[in-house]
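>>> model the following, please.
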Amino acid sequence: MSRVWMSSVKSNYALGDKPGLRSKFYGYDWTPAEFKIPLAPDDVYANMKRAGEGFALRREELPEAAAVWNEKRFKLLGDIFYTGGFLVVRGKLAEVLARFDLGEGGLIPFTIYQADLETPYPGEFFLLNFGCRKNTLLPELSSKVVKFVVEKKTGIQFWKTNDWEKDPVALSPGALQGPDLWFEEVLYNKIFMSDALAQAIIDIGMKDAFALEECRIVEDAQ
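As a prediction, this is how the structure comes out:
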């Protein structure tokens, strides 16, 4: 049976909870070595927003580098975490993602330095640059989906999920086509993935980190 899955990984705030990292964006100085999250410049914030909606970004629109300033906190991080508002992956998760179609984005090699801002931290790290948006959500067929906001400029209705509702999110068969990782254009803060990718993530023990939920494909929907 063809299946797709929804992930609430973007709501997993533990991924960005005091990671012990500072960030460097193109054209800006390093952020302070402190746990307080600095206010992002307008252009950086705009890039964060676009990335959070599934748009592929150019390399210079993503963080230039990161640096570990609190080793104790950094060592608590798993194979996916945030730095400067963007997702970084490594290890088995990076190996899994590299095998799948991630759309126009993909994995971008990323340097994390030690506290001296010059010596690379051991290991391979990658920015997860999203790059696919689909329009297959069927909100009227799922009680889990409720109205969120209407975009003033376009009049488009955006939706969100009630995460305590067990009714699966309904999608049209178009969700089975194209890249393995994507965002739905009008659904807030959720990521979707193919069954093959979801199973690979489950196989490496990261189902809970991604908060995976199976969706429902409505075969006769257009």
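>>> can we go C-alpha only for contacts and neighbour counts from here?
Fine.
>>> now do the SS call for residue 95.
Following DSSP: H, G, I helix; E, B strand; the rest coil, residue 95 is assigned to helix.
>>> OK, contacts around it?
By Cα atoms under 8 Å, 6 or more residues apart in numbering, the contact list for residue 95 is empty.
>>> residue 131 now?
Here residue 131 is in contact with 54-57, 102-106, 182 (Cα under 8 Å, 6+ apart).
>>> then residue 217?
Counted by Cα under 8 Å, 6+ apart, residue 217 has contacts 3-4, 170-173, 175.
>>> now the residues you listed in JSON lines, with secondary structure, distance to residue 134 and neighbour count?
Supplementary listing: the contacts of residue 217 in JSON lines, determined by DSSP: H, G, I helix; E, B strand; the rest coil; distance: Cα to Cα, whole Å; neighbours: other Cα atoms under 10 Å:
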{"residue": "3", "secondary structure": "coil", "distance to residue 134": "16", "neighbour count": "16"}
{"residue": "4", "secondary structure": "strand", "distance to residue 134": "13", "neighbour count": "23"}
{"residue": "170", "secondary structure": "strand", "distance to residue 134": "13", "neighbour count": "22"}
{"residue": "171", "secondary structure": "strand", "distance to residue 134": "10", "neighbour count": "24"}
{"residue": "172", "secondary structure": "coil", "distance to residue 134": "10", "neighbour count": "17"}
{"residue": "173", "secondary structure": "helix", "distance to residue 134": "11", "neighbour count": "19"}
{"residue": "175", "secondary structure": "helix", "distance to residue 134": "7", "neighbour count": "22"}
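>>> before we go on, could you also do this sequence so I can check it against the first one:
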Amino acid sequence: MIDELAETGAAQGFEGHESVWYLRLFSEMHARYGFTADEFNTNDPDKTLEILRKYSQTDSVDPKDFPNRVWLDPARAGAHSKVLPHAHVASDFLTVSGEFLNVLDQFDLGRFASWPMTLLKKDKETPFEGEWFALWIGNQKRGFLREKSTSFEVPPYEDTKWLSIPNSGALDGDFVMDASVKDGPDIWTDSTLSRSLMLSDRLHAALNDAGLLRRLKVLRCPVQA
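Down below sits the predicted model:
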């Protein structure tokens, strides 16, 4: 799939440009597996909101504030595959395999935290194979160039018109980034591009070479000098 996307980007005139990569996870139903946690199944909805509020912080977090055991609830599933990809969203948490995390650890992760996550099948007893870790990423870069990009929507509300919401049909080359994104950590979010998760070119190359991006949707984002 990545080769096909690269060809699309070249056809749009982006060959030779430096790039970063948009990993489609947070906003995609194909990446959301129907996990839930006991902490989210109480009669106290405020507790759930508080957990999610803490997870959305960008300064620092304490992994002890978050679930470390989630179980599959088919009623909540977006994706249904029995074999989990190396990166996905379990409940509301970015979750990766041990192999994925080992590659990440070789790069500049900036404000970053990880903790072991037990992923259980719907019987709440049988674990999914492998080691899994939930991730928190506090790095933010505002590099999305709306005026040079396509395949996004702008919210109709005046107080959120600064936000761009990617279309589900976006293709390689549709999102263009400012050169400033090349500086700093190799993994980040862009607060102006809704629910984005961005990778530097070198991190993307390492994950791809390790075969860890298979079954994931990744878009090439040209960097505008």
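>>> of the contacts of residue 131 of the first structure, just the buried ones, PyMOL syntax please.
A single PyMOL command selects the buried members of these (16 or more other Cα atoms under 10 Å):
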select buried, resi 54+55+56+57+102+103+105+106+182
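>>> for whatever residue of the second structure lines up with residue 124 of the first structure, which non-adjacent residue is spatially closest?
Alignment note (TM-score structural alignment): residue 124 of the first structure maps to residue 131 of the second structure. Closest residue to residue 131 of the second structure apart from its sequence neighbours, by Cα to Cα, 6 or more residues apart in numbering: residue 98 at 5.2 Å.
>>> surely that neighbour meets residue 135?
No. Using Cα atoms under 8 Å, residue 98 of the second structure is not in contact with residue 135, being 11.4 Å away.
>>> give me the more crowded residue out of these two.
residue 135 (20 against 15; other Cα atoms under 10 Å).
>>> I figured the more buried one was touching residue 114, is that so?
Yes. At 4.5 Å, residue 135 of the second structure counts as touching residue 114 under the criterion of Cα under 8 Å.
>>> measure residue 61 of the first structure to residue 111 of the first structure for me?
Residue 61 of the first structure sits 15 Å away from residue 111 of the first structure, going by Cα to Cα, to the nearest Å.
>>> more crowded one of these two?
Shown here are residue 61 of the first structure and residue 111; by other Cα under 10 Å, residue 111 has more neighbours (20 against 16).
>>> and the residue lying closest to that one once chain neighbours are set aside, what does it touch?
Leaving aside its chain neighbours, residue 111 of the first structure sits nearest to residue 65 (5.3 Å; criterion: Cα to Cα, 6+ apart). Applying Cα under 8 Å, 6+ apart to residue 65 of the first structure gives the contacts 23-25, 110-113.
>>> does residue 65 of the first structure sit in a helix, a strand or a coil?
Applying three-state DSSP: residue 65 of the first structure is strand.
>>> which residue in the second structure aligns with it?
Under the alignment (TM-score structural alignment), residue 65 of the first structure maps onto residue 69.
>>> its match and residue 147 of the second structure, how far apart?
Applying Cα to Cα to residue 69 of the second structure and residue 147 of the second structure gives a distance of 43 Å.
>>> and for residue 184 of the second structure?
Distance from residue 184 of the second structure to residue 147 of the second structure, by Cα to Cα: 24 Å.
>>> what do you get for residue 89 of the second structure?
30 Å.
>>> from residue 47 of the second structure, how far off is the residue mapped onto residue 85 of the first structure from the second structure?
Here residue 85 of the first structure is matched to residue 92 in the second structure, going by TM-score structural alignment. According to Cα to Cα, residue 92 of the second structure and residue 47 of the second structure sit 14 Å apart.
>>> ditto for residue 206 of the second structure
38 Å.
>>> between the two, which is the more surrounded one?
For residue 206 of the second structure versus residue 47, the count of surrounding residues by other Cα under 10 Å is larger for residue 206: 17 against 14.
>>> hmm, back to that, comparing residue 89 and residue 147 of the second structure, which residue is more hemmed in?
residue 89 (25 against 8).
>>> which residue, other than its chain neighbours, is closest to residue 104 of the second structure?
Residue 104 of the second structure's closest residue in space is residue 203 (Cα to Cα, 6+ apart), at 7.4 Å.
>>> hang on, isn't the one you found packed against residue 101?
No. Applying Cα under 8 Å as the test, residue 203 of the second structure and residue 101 come out as separate, 11.6 Å apart.
>>> which residues in the first structure form helices?
42-51, 71-74, 91-97, 195-203, 207-210 (DSSP state H).
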